[in-house]
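Chemist: no sequence on this one, just coordinates:
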């Protein structure tokens, strides 16, 4: 019973943090040595039992038990050496030379410096986490092991049967060994954790130290790689500009497929060289960490290319001018028709009438389709300087056109701005090309006999004479005076006058002038202008 009490006291002393802090390295090593001896004795016992076993099942069980015990012995030896030396012995042991490696293993070997650096940066944190997990594990199961040992001790004391005691004795021995092993492992883990905490540094200090070490060791190589990257991009771009200047055929809109293919391959080569040249510098300088980063970037690009290969393929077809959108063809984009002026990394679209230009990335063309433009296909209703008439009644000259807005100025100088989409919905009429004025006026029914003959001839001659007098005749393209209709109170005559676009600013003035000339003609020839009359029929009331 005294032995049990001493073991229980030992367990709680080991679990106590104050005891773990005051524990010495020699005591921890002694505990591990005792545990190792216990395990080695158990291995010898199991080995003898293996030799004496007769059935295959028994032999297999003993082999598995011996393997587990040997693994525990190896773990104790590793922990013993780590506590004794005070360092991580895995960092100083020679690495095994691996031959006949697979592709995956070769890739891991290339990235090993990068992985090792990342592990080194988090080594202390991972070690603390592992030790804390071990300590919690031992603290959780050690009391259970003590309780099991106590229960067996109680049963041995109360048992009267020799056979029963013979069965309980091995269990007593086993659980005593487990208590000793768990206690020594717990003590060793507590000692390691205490050592790590004493030697640990703050995150800020560690970051400053690692940053300083990085730039002291690799700063020059990183600067050389960065300069090489910039030089490759600049020099190859200058060379491209020089070639284009010497051979302007490379910039013509209708370049051949072969020239476009050369240009595409050159751009791909520029990207590859910008990555490979810095990697070559890292290789020559034998900086495997930066070299691993370069390999990682290459594989990252390859992986990205794998996922967007379909999109890149379509962009390549567009650059080669064999895709769904081609240069000098018509395309509908953002609600407007455009001519594809130049397909490149940034494609230039142009509306030939409004002179609006748009530069868009080539990926915006994916999914669109162009077609050859017809000779008389409209591109835009107007140019700057054209006079427009809208269905909302506005009349003004175009002073500015952009992709989003169109700006007008009326005859009084007032400015008005429309969204291009709203402008197009108002069915704009361009008066600056040619325009027609149609004015209708009526004469009285008393001129019915000559309304389709004499009146028409005299009125046309009168208006033509007035146009000449006011010097509009050079811009007159057509003048027609025709009988229009017979209304309730008048005979209507239509005056149709076509003018060229130079008189567009005087559209309403000409319209008023024609009305005035018609009235002047009525006065000159004595034609009566009727007015609407209302006739009231009043029934006759007979007197009674």
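Modeler: Yes, it's here. None of the values given here were measured: they were computed from a predicted structure.

Chemist: all contacts plus neighbour counts: C-alpha atoms, from now on.
Modeler: Will do.

Chemist: three-state assignment of residue 393?
Modeler: The three-state assignment at residue 393 reads coil, by DSSP: H, G, I helix; E, B strand; the rest coil.

Chemist: got another, please set it beside the one above:
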């Protein structure tokens, strides 16, 4: 009962199980023996015990003398061997009697003064001692199947031997009948009783084995019934202990997690600052994680130890030893992950890192880390081991995270304009005017160096006039043309979106004097930039018409040489 009270108190301490969970623990074999057998009346003091030991020693010596006399008088080897074993056993009992007498008389264990043999540690023996309860339990589960198999093998062997014995007896009878030599017949007749005894003995053994097999088959139940019975027996005997051990394991883990959160909240309230991600809190988090796992495993072992279920305890020890042996090769990697979680590694929180060909902001480093790209509006949750081998850096607030955002108008490879309708770290989806959709892998999209028109853009429109206007081409005509363009933009409603407008002389071409219209526009009109470009060309022609400026065309001039 003391063992049961200890288990109950332990479970109450971790707030997991009711106090009566262990009330039906199976009694050990020693306890059962103590219940079934009445307690023997013990002597009152050492003197009576010593007298009893002397009386026992006297009886043992008399019995040994009697056995030695029988051994000297015996002529049978089998009887001599039996008597020698009996004498050896009596001698062992006498030695134990002497040790008991000395121990009770002195009150000290004589073995304390005996020379101790050096113990040699053998890991094979230690592992075998751990696995032994599990193997015994498995053997107990399969005992019926093994008995049935052994009986079938035994029956097959006995049938073979019985057939040979029958054949031998029949052959002896045949020889005794056919032989005319009386001496041969006499010898054969002398062999017949021995072989008949062998025949009967084998027949009896065969019949007994067949009966045992029949009894086992009669006691067999269906697989479903056997499985259900095994499950019931498991939960009745070991299931409770296993569940309590697992609940203890989980309760300790949760308790440490709640305690960690409580400490963090108290720390924040006392300091008045948000220190959840400070180095001290990170270090405390790792310590709590390691300590919670260690104590949870110890708690699981402790419950199974108090329950005295050596099968479950040995299986749990073997499991955790195997787990530790498996993860031992990952210790260097765990060290690197620990440095990352402490925020003292190559990758740190609130810094910029390159992954999957894109820049990311590291917002949280934990078992699973959070990476954010502000331009993509995408958040990734990646395991901490994926950050090993990478390096982060501080970033400027004005740094770009992606060439465009969703809804921007871009030009890819100097081609047609398209609107960005979908962005991710995997692909970019564009829609041209008219509805044609284009999909780019994000890496290919970045390699194409897209031009973002939604952040303002510049338009350059060349326009040529005749050489007959050479005297006005560099000053007067650009001024008049600019005034006309500003007027028309005001009329069409583009003036508010036009950030800058210039008309300059560009070059003297082969057939014309070229002017250049430079216009900077707000990104809001990026979707109609080609329409505005065509409008500027149109307004230049209208201005030339109003002012009678000749628009040239390619000409070929031929000079005739004087002869």
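Modeler: In hand now; what should we look at? As the structure is a prediction and not an experimental result, all values here were calculated from the model.

Chemist: quick TM-score on the pair, please.
Modeler: Scored against TM-score structural alignment, normalised by the length of the first structure, the superposed chains reach a TM-score of 0.65; 436 aligned residues with a C-alpha RMSD of 4.6 Å.

Chemist: now the helix or strand encompassing residue 422 of the second structure, how far from the centre of its chain.
Modeler: With elements taken from DSSP states H and E, the one containing residue 422 of the second structure is strand 417-423. Relative to the centre of its chain, strand 417-423 of the second structure is centred 41 Å away, using C-alpha atoms, centre = their mean, to the nearest Å.

Chemist: in that strand, what's buried?
Modeler: Buried positions in strand 417-423 of the second structure, judged by neighbour count with 16 or more other C-alpha atoms under 10 Å: 417, 418, 419, 420, 423.

Chemist: doesn't residue 432 make contact with the first one?
Modeler: If I follow you right, that is residue 417 of the second structure. Yes - taking contacts as C-alpha atoms under 8 Å, residue 417 of the second structure lies within contact range of residue 432: 6.2 Å.

Chemist: quick check, residue 504 of the first structure in contact with residue 430.
Modeler: No - the pair residue 504 of the first structure and residue 430 does not pass the contact test of C-alpha under 8 Å, sitting 9.1 Å apart.

Chemist: overlap in contacts of these two?
Modeler: Common contact partners of residue 504 of the first structure and residue 430 (C-alpha atoms under 8 Å, 6 or more residues apart in numbering): residue 387.

Chemist: which one of these two has more residues nearby?
Modeler: residue 504 (22 against 19; other C-alpha atoms under 10 Å).

Chemist: list the contacts for the more buried one?
Modeler: Contacts here follow C-alpha under 8 Å, 6+ apart; on that basis residue 504 of the first structure touches 387, 431, 432, 435.

Chemist: most widely separated two among these?
Modeler: Of all pairs drawn from the contacts of residue 504 of the first structure, the one with the largest separation by C-alpha to C-alpha is 387 and 435; the distance is 10.6 Å.

Chemist: after the strand holding residue 422 of the second structure comes which helix or strand?
Modeler: strand 427-432.

Chemist: list the contacts of that next one.
Modeler: Under the criterion C-alpha under 8 Å, 6+ apart, residues 416-423, 437-443, 445 lie in contact with strand 427-432 of the second structure.

Chemist: tell me which of the residues you listed is nearest to residue 485 of the second structure?
Modeler: Taking C-alpha to C-alpha as the measure, residue 417 is the one of those closest to residue 485 of the second structure, at 24.6 Å.

Chemist: list the contacts for the aligned partner of the closest one in the first structure?
Modeler: Using TM-score structural alignment as the criterion, the counterpart of residue 417 of the second structure in the first structure is residue 395. Counting by C-alpha under 8 Å, 6+ apart, residue 395 of the first structure touches 387, 388, 389, 410.
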